[in-house]
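Q: Model the following, please.
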Amino acid sequence: MPITAHLPTQVSPPQFALSPALPHQIGGAEVWAFPVLPDQEGLLLGPGADEASEALGIDLLAALDAARATGRTGEVTSIPVTSSDANHEVSLVLLVGVGEGTVTDFRRAGAAVARATKDRASVVTSLAAIAPDEGLGALVVGAMLGSFAFHWRSTGPRERPVARIVLAGVSDDGADDALARAIALGGAGWRSRALAMVPANLKTPSWLAEQAVEVGEAAGLEVTVWDEERLRAEGFGGILAVGGGSAHRPRLIRMDYTPRGATKRMPTVVLVGKGITFDTGGLDIKPSEGMLTMKRDMSGGGAVIAAMAALRDVDCPVRVIGLVPAAENAISGSAMRPGDVVTHFGGRTSEVNNTDAEGRLVLADAMAYAVAELSPTVLVDIATLTGAMKVTLGQWTGGFFANDEVLAGHVESAAAASGENVWRMPLVTDYEDRVTSKIADGDNAAGGAGAITAALFLQHFAGDVPWAHIDFASAAESPAERHEWTAGPSGFGPRLLLTWLGSDDPLEGIA
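A: Below you'll find the predicted structure:
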């Protein structure tokens, strides 16, 4: 029997607080951070910087000049403090560029502050005091996600996030609500990223289901898990086929969110997230380098779990059901073979001509179940589905498809506001013949225009329901530290979903 893996205790995001006072008026801070704004006549420092210069006996503008700072977004000038007024414990001053001062600039500035203050006890910053509308929240999200870390070391984490960030000079009436919402968004991104980081010797389908039960119960959700026997009894042939080669049996996870005051007529959104806990490619095996990141092939499922857990925190006004078909695509004598035909929930059949195109097979089952049993007003699936999407859009932008113009507009607006960028792709009907099998209803290995044909395959399971398909294989992995993205799995998706579902009327124009 293999030794059971146990996840070590992980680091936590920073804690946040608001204060109307400026940094020099707040005691106990180890670091002060001030915004730097480019100006036609040079650089400007934000609120509290003049008072800090006087209190510390440091000419901060001269320090900027000596460092040849430009004020560009995320640029950090670090100024050690060797001695200071007895009333201050500050040992470091950070001057942080905010560029043009957009919401995106403040998200990136927050991440820059977080990276520059790791292993520190506290930082007080006046960045939020000059932030535009939505800028305070973006600053907090950036600081949270820029702080992210994951470890499995016997000696503990290599570094820790700054323990506390105080947003100084903030006295707006709505700041408390903005902060709470930002913590929910950033926390969902953190959770999604953490789930994707867990290696597959722990992260089996049953383990992922246990995490969904745990976070769902804490968030007041109803959580149901299908085991292999129930999946077989109810005809989830795609999930069973994909998970058939693994010793770790597949699961289907359902998470139900009902807002306060819900009525029977309240519309329902169904989210479906791909939950492949490891993908070898099956008998059409991947090359070894292609497997290195496949512990995160459940990132779509992780995004759904994380978003579902935060719906109440963003005051989502509609009923939402999250579905995560979870399986490990492994190799054994019981693995599905090229040429097999699987029967999905509801009866539609698929010829399996590529066992490495497994994600669409599990998504198809969950989508068919949603349409048949849940009467969704809107259906959205999210997945690391195709390498073709990365070829198409590169590293930092996800792709999406939609059969409804209004829904497409909602997705685009939420992406722009959240910082999780997507680009709409076409559902090219001329390619339909590529997803048609000679012996079954569909072919899972159309080839050519791979992201589009994968979407066309899935569209058959959406029926006439307004549907969007988000394929973020392009944005699922960050190769290096970049703004709020830390190296490794990106945890992409929850911020976009929550920005949409937490709006005043996420189904405006649809329901």
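Q: okay, CA-based contacts and neighbour counts for the rest of this
A: Fine.
Q: what's the distance between the strand or helix carrying E217 and the middle of its chain?
A: E217 is part of helix 205-218 when elements are defined by DSSP states H and E. Remark: helix 205-218 is offset 17 Å from the chain centroid, using Cα atoms, centre = their mean, to the nearest Å.
Q: which helices and strands does that helix pack with?
A: strand 222-226, strand 251-257, strand 275-279, helix 299-310, strand 319-329 (3 or more Cα pairs under 8 Å, 6 or more residues apart in numbering; DSSP states H and E).
Q: what's the closest of the ones you listed to A415?
A: helix 299-310 (14.2 Å; Cα to Cα).
Q: Tell me which other helices or strands the closest one touches.
A: If you count contacts as 3+ Cα pairs under 8 Å, 6+ apart, helix 299-310 packs onto helix 175-197, helix 205-218, strand 251-257, strand 268-273, strand 275-279, strand 319-329, strand 378-383, helix 494-501.
Q: looking at these, which is buried most?
A: strand 275-279 (a mean of 31; mean count of other Cα atoms under 10 Å).
Q: Quick one: residues in contact with that one.
A: Strand 275-279 is contacted from outside by 200, 203-205, 291, 294-302, 324-330, 356, 359, using Cα atoms under 8 Å, 6 or more residues apart in numbering.
Q: what's the angle from that strand to helix 175-197?
A: Interaxial angle, strand 275-279 versus helix 175-197 (axes from the mean of the first three to the mean of the last three Cα atoms, to 10 degrees): 40 degrees.
Q: Tell me how far strand 275-279 lies from the chain's centre.
A: Relative to its chain's centre, strand 275-279 lies at 17 Å (Cα atoms, centre = their mean).
Q: Export the helices and strands packed on helix 299-310 to a markdown table and append columns for distance to V166.
A: As requested, the helices and strands packed on helix 299-310 are exported to a markdown table (distance: least, Cα to Cα, whole Å):
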| stretch | distance to V166 |
| --- | --- |
| helix 175-197 | 11 |
| helix 205-218 | 27 |
| strand 251-257 | 32 |
| strand 268-273 | 35 |
| strand 275-279 | 37 |
| strand 319-329 | 34 |
| strand 378-383 | 35 |
| helix 494-501 | 23 |
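Q: to compare against the first, here's another:
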Amino acid sequence: MLAIRLVPGPDRPDTLVLPVQPGGPDRPAALVPTAPPPGDEVRAEATALLPVARLTGEAGEVREHLRPGGTPARLVLLGVGAGDEPDWRRAGAALARAGKDETRITVALPPGGAVALRGLVEGLLLGSYRFRMTEAGGAPALAEVDVVVDDPDGLAAVLATARTTAEMTRLARDLTNTPSSVKNPEWFAGQVAAAAADHPDLHLRVREPEELAAEGFGGILAVGGGSASGPRLVELDWRPADARTHVVLVGKGITFDTGGISIKPVPAMKLMRKDMAGAAAVISATLGAAALRLPVRVTTLAPLAENMVSGAAFRPGDVIRHYGGTTSETTNSDAEGRLVLADALAYAVRELKPDLLVDLATLTGANAVALGKRHGALYSDNDQLAADLLAAIEAAGERAWRMPLPADYVEYLGSDIADLHSSPDRGAGSVVAALFLREFTGDLRDRWVHVDMSAPSWSDDVHAELTKGATGWGVRGLLRWLATLR
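A: Now for the predicted structure:
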């Protein structure tokens, strides 16, 4: 991973990056004033290059100019758009990709620079991410970035926050990208244990199949029953002494989803290693909260199972008894995520009694049908809670859209043989799944948020700070939101 340090001035850099802002109808793109400014010769040369290089200043534009025998030997002009955090994030990602053949670069920031620094650092670290299980092709050469700011000590906390946020997002990407030939519930729980060991203040409990059976986690056991790799329930707890608010985060953790007996077609099954992206996000956010020592108690529940086809798999038409006793009829074993989440939500309400309850899940394909590939679908009966979380998600550079919970759709959940029908075939797939989950939130119903993030958990191409593959969606938004709680 890139080493990033704050410096008060450039130390005869080989490669100097200068930010460029857009012009207007009557003025060309221009260099952004930096602190300290580049030398007169470099500034004049860069200014003269702007029209020749046809820079507009749009965020993510990169132009390199060689200066043989000069210092710096390379001058890079970097478009930073409006200069807000998203544009700096986009610029940082573009710079990481453009500089892959460099070893070390120096980037000059404007005075103050907190917004620019956070965006740049997150962009650099997320844009340079890559996941490979082979050494073929080698790693990018870029290893060090010096960031020139006017107050290195004063901005150290901003750098630490940005670095931690990006590192936790990269962890979520790693967990999600890992093939399911490696990643089963036991492996995932082991990865959490290894990461949590770096934070002695974290409390970890992993329930294995025998404990799940003894305590009545029927949904997790049903979904995981068809696999040779038994299910788990990970409970990770960050308890700062000064916390006044307790948040429980729940993340769907299906380490591979065949669809069970309601088996998926091959095209729909190819990427089902990503079906635990919700669990990866909430675990990583909790580790981030501990690393940043946020003054809010965070308990994460990650129900982990592998939904496989075998003689032990649960069947369409089965009735499942969830934690706490509620029963559900399921006629589609490919609607398994809500079954494991129901157990975790019921446990959180009955035993943990938090102030706020949030779940993230790669739950339905209907999410992408409604909102496309880059938005999560957010559901809540609490207007303020929904607005606060949406604002944090947006500020973090992620996207979500609030969806309705229509009262008249609740009747779709009716069953002749159980308390609820978990997978009624009545349309509105993402909405009905959310309504089903709400039935397990008890007296926290008005303090609960569900986010269906199946679509934005994976990117099919490179876009801004996203790389192809797992996005780590949710980590950045959750950390922003948790940082606002007291």
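Q: Would you pull the TM-score for this pair?
A: Scored against TM-score structural alignment, normalised by the length of the second structure, the superposed chains reach a TM-score of 0.94; 479 aligned residues with a Cα RMSD of 1.9 Å.
Q: what sits up against stretch 75-89 of the second structure?
A: So stretch 75-89 of the second structure is contacted by 15-22, 46, 55-67, 90-91, 95, 115-124, 397, 464-465 (Cα under 8 Å, 6+ apart).
Q: Of those residues, keep whichever come out buried.
A: 15-22, 46, 55-64, 90-91, 95, 115-124, 397, 464-465 (16 or more other Cα atoms under 10 Å).
Q: any idea how far T364 of the second structure is from S454 of the second structure?
A: T364 of the second structure is 6 Å from S454 of the second structure, where distance means Cα to Cα, to the nearest Å.
Q: and the helix holding E217 of the first structure, how far from the second structure on average?
A: On superposition with the second structure, the mean distance recorded for helix 205-218 of the first structure (mean Cα distance after the TM-score superposition for the first structure) is 0.7 Å.
Q: which residue of the second structure sits farthest from its center?
A: For the second structure, the largest distance from the centre (Cα atoms, centre = their mean) belongs to G69, which lies 44.1 Å off.
Q: looking at this, it is in a strand?
A: No. If the criterion is DSSP: H, G, I helix; E, B strand; the rest coil, then G69 of the second structure is coil and not within a strand.
Q: How far does stretch 459-466 of the second structure stretch from one end to the other?
A: This stretch, stretch 459-466 of the second structure, spans 7 Å end to end (Cα to Cα).
Q: Please read the previous query as pertaining to stretch 488-497 of the first structure.
A: 21 Å.
Q: so where in the second structure does that stretch end up aligned?
A: Mapped onto the second structure using TM-score structural alignment, stretch 488-497 of the first structure covers residues 469-478.
Q: ditto for stretch 331-339 of the first structure
A: With TM-score structural alignment as the criterion, stretch 331-339 of the first structure aligns to 309-317.
Q: Identify the residue of the second structure aligned to T204 of the first structure.
A: Using TM-score structural alignment, T204 of the first structure lines up with N184 in the second structure.
Q: and the gap between that match and T169 of the second structure?
A: According to Cα to Cα, N184 of the second structure and T169 of the second structure sit 20 Å apart.
Q: Strands along the stretch 301-450 of the first structure, start to end?
A: Secondary structure of the stretch 301-450 of the first structure, counting by DSSP state E, counting those that start in this stretch: strands at 319-329, 340-343, 349-352, 378-383, 398-402, 422-424, 442-443.
Q: tell me which strands and helices the fourth one is in contact with?
A: Right, the one you point to is strand 378-383 of the first structure. Packing partners of strand 378-383 of the first structure (3+ Cα pairs under 8 Å, 6+ apart): strand 268-273, helix 299-310, helix 359-373, strand 467-471.
Q: That strand against the second structure, how far on average?
A: Average distance, strand 378-383 of the first structure versus aligned residues of the second structure after superposition (mean Cα distance after the TM-score superposition for the first structure): 0.6 Å.
Q: ok, residues contacting that strand?
A: Counting by Cα under 8 Å, 6+ apart, residues outside strand 378-383 of the first structure touching it are 268-274, 298-301, 303-304, 359, 363, 367, 462, 465-473, 493.
Q: ends of stretch 147-157 of the second structure, how far apart?
A: 14 Å.
Q: Now that stretch: buried residues?
A: Neighbour-count burial for stretch 147-157 of the second structure, with 16+ other Cα under 10 Å as criterion, is recorded at 147-152, 155.
Q: likewise stretch 101-117 of the first structure?
A: Applying 16+ other Cα under 10 Å to stretch 101-117 of the first structure flags 101-117 as buried.
Q: which part of the second structure lines up with that stretch?
A: Mapping stretch 101-117 of the first structure onto the second structure (TM-score structural alignment) gives residues 83-99.
Q: Just give the nearest non-adjacent residue to W473 of the second structure, would you?
A: In space, and not counting its chain neighbours, W473 of the second structure is closest to S457: 5.3 Å by Cα to Cα, 6 or more residues apart in numbering.
Q: Identify the residue of the first structure aligned to the one you found.
A: By TM-score structural alignment, S457 of the second structure lines up with A476 in the first structure.
Q: show me the contacts for that match.
A: 296, 299, 384, 489-492.
Q: circling back: how about the residue farthest from the centre of the second structure, what's its partner in the first structure?
A: Alignment note (TM-score structural alignment): G69 of the second structure maps to S84 of the first structure.
Q: cool, and D275 of the second structure?
A: Residue correspondence to the first structure (TM-score structural alignment): D275 of the second structure is matched to D297.
Q: Just confirm its match contacts T386, I think it does.
A: No. In this structure, D297 of the first structure is not within contact of T386 by Cα atoms under 8 Å, at 10.6 Å.
Q: where along the stretch 1-150 of the first structure do the helices fall?
A: For the stretch 1-150 of the first structure, applying DSSP state H, counting those that start in this stretch gives helices covering 49-56, 60-66, 103-116, 135-146.
Q: now the longest one, how far from the chain's geometric center?
A: Meaning helix 103-116 of the first structure. Using Cα atoms, centre = their mean, the mean C-alpha position of helix 103-116 of the first structure is found 17 Å from that of the whole chain.
Q: Let me see the contact set for V410 of the second structure.
A: By Cα under 8 Å, 6+ apart, the residues touching V410 of the second structure are 432, 435.
Q: Please identify the residue in the first structure that aligns with it.
A: By TM-score structural alignment, V410 of the second structure lines up with E432.
Q: From G488 of the first structure, how far out is that match?
A: The gap separating E432 of the first structure from G488 of the first structure is 35 Å, by Cα to Cα.
Q: give me every residue that touches P316 of the second structure.
A: Contacts of P316 of the second structure by Cα under 8 Å, 6+ apart are 261-262, 330-333.
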